[in-house]
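Trainee: Pasted the sequence and its predicted model underneath.
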Amino acid sequence: MKRGFQIVSKYKNQGIKLPKRATQNSAGYDFASAVDMTLPSIWKLNFLKVLWAIHHQDQLTDDQITAAKKVLKPYLIPTGIKAYMQPNEVLIIANRSSNPLKRGMILPNGIGVIDSDYYNNPSNEGEIFVQMVNFGIRDRKIHKGDRIGQGIFMPYLIADHEIKPKAKRQSGFGSTGK
């Protein structure tokens, strides 16, 4: 097995489809949502109040800052998919070009990086989630099967004289920064 996709065990028999390329020359494999969900618009709740305060250079309270952070927090859209690859490869998760233009949806981190040792990690089996923020005016309904991102397998290089990390991945999403 060199590289590919599998369905995470909790989504077996739930109609999840493996990512696929749309055309012969597509670089990216389309990832779809594994669930129905709503991606709320950032323009709701207390976000506008915070923007108003910032614009008028008012002092923000801790409660206002906390409320703004909750509104701007990215949502994780589950895909029900895990990816296996060679140790010198990475799966880059990128936005679909139509998402910002037609749906107001962006990846707040620019790209997602799925390391080869994320596959089958003990925390979440290596399930891939796509981070999204909706900057559109209205909430965005995401339906199971809607294409939300694309994955591109790529080789990577390491620096000369690198001291190899001894740590072994024990956890899932965002765990290596701890």
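Mentor: Yes, it's here.
Trainee: all contacts plus neighbour counts: C-alpha atoms, from now on.
Mentor: Will do.
Trainee: what ranges do the helices span in the chain?
Mentor: For the chain, applying DSSP state H gives helices covering 47-55, 62-72, 98.
Trainee: these two touch, right, residue 29 and residue 148?
Mentor: No - assessed by C-alpha atoms under 8 Å, residue 29 is found out of contact with residue 148, at 10.8 Å.
Trainee: Neighbour count: the two, which is higher?
Mentor: More crowded of residue 29 and residue 148, by other C-alpha atoms under 10 Å: residue 148, with 24 against 21.
Trainee: Name the nearest residue to the more buried one, sequence neighbours excluded.
Mentor: residue 32 (5.4 Å; C-alpha to C-alpha, 6 or more residues apart in numbering).
Trainee: this is the other structure I want to compare:
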Amino acid sequence: MKIKIKRLDKSLPLPNYQHLGEDAGMDLYSRETGVLEPGEYRLFKTGITISLPRGYAGFVNPRSGLALKHGVTVLNADGVIDPGYRGEIGVVLINHGAKDFKITKGDRIAQLIIQQYQEIEWEEVEQLDDSKRGSGGYGHTGV
């Protein structure tokens, strides 16, 4: 599948798979340099805009290595990129770690997954069909 992309910063690579054919997510790169202090969050731009077709959305996910090694993750994971959005993709990072975390222009800061989704219409009813679970919610199955 081909998706149109516009590079706003030619010095950065396009999002790419580290292991083609094996990875679901493509790395996103920071267009900016900055420091995240413990507990701080900030938007980092990626230098790209994309044009997704109807029925597809982009999802910005954390990089597991940043989370495990530094406590840095995507604050609004999964960040959703709607098919009608044409602005620059940004990533809201938060530092849950104990030390300052420096991001340098060109660092891999998140991963982008493109997925197809189903558009739905609501069918309003007076009664839903029964299920084994029923209305059991948070913690209803025990520890």
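Mentor: Thanks, I have it. Remember, it's a predicted structure, so these values are computed and weren't measured experimentally.
Trainee: Fetch the TM-score of the aligned pair.
Mentor: For this chain pair, the superposition-based TM-score is 0.78 by TM-score structural alignment, normalised by the length of structure 2; 122 aligned residues with a C-alpha RMSD of 1.8 Å.
Trainee: before we move on, back to that, ok, which of the helices of structure 1 comes nearest residue 18 of structure 1?
Mentor: helix 98 (20.6 Å; C-alpha to C-alpha).
Trainee: before we move on, back to that, residue 3 of structure 1: which of the helices of structure 1 is closest?
Mentor: Of the helices of structure 1, nearest to residue 3 of structure 1 by C-alpha to C-alpha is helix 98, at 26.6 Å.
Trainee: show me where structure 1 has strands.
Mentor: 4-7, 29-32, 37-39, 75-78, 81-84, 89-94, 105-106, 112-115, 129-134, 140-142, 147-155 (DSSP state E).
Trainee: got TSV for those strands, with distance to residue 17 of structure 1 too?
Mentor: Putting the strands of structure 1 into TSV (distance: least, C-alpha to C-alpha, whole Å) gives the following:
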stretch	distance to residue 17 of structure 1
strand 4-7	8
strand 29-32	8
strand 37-39	18
strand 75-78	13
strand 81-84	9
strand 89-94	17
strand 105-106	22
strand 112-115	19
strand 129-134	15
strand 140-142	16
strand 147-155	11
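Trainee: residue contacts, the aligned partner of residue 77 of structure 2 in structure 1?
Mentor: Alignment note (TM-score structural alignment): residue 77 of structure 2 maps to residue 110 of structure 1. By C-alpha atoms under 8 Å, 6 or more residues apart in numbering, residue 110 of structure 1 lies in contact with 94, 95.
Trainee: same thing but at 10 Å, please
Mentor: 93, 94, 95, 131, 132 (C-alpha atoms under 10 Å, 6 or more residues apart in numbering).
Trainee: I figured residue 111 of structure 1 hits residue 129, correct?
Mentor: No - taking contacts as C-alpha atoms under 10 Å, residue 111 of structure 1 lies outside contact range of residue 129: 11.8 Å.
Trainee: Now do the shared contacts for those two.
Mentor: 93, 149.
Trainee: Neighbour count: those two, which is higher?
Mentor: Set residue 111 of structure 1 next to residue 129 and count neighbours by other C-alpha under 10 Å: residue 129 wins out with 23 against 17.
Trainee: Quick check: the aligned residue for the more buried one in structure 2?
Mentor: Aligned partner of residue 129 of structure 1 by TM-score structural alignment: residue 90.
Trainee: So its match sits against residue 46, correct?
Mentor: Yes - contact criterion C-alpha under 10 Å: residue 90 of structure 2 and residue 46 qualify, at 5.7 Å.
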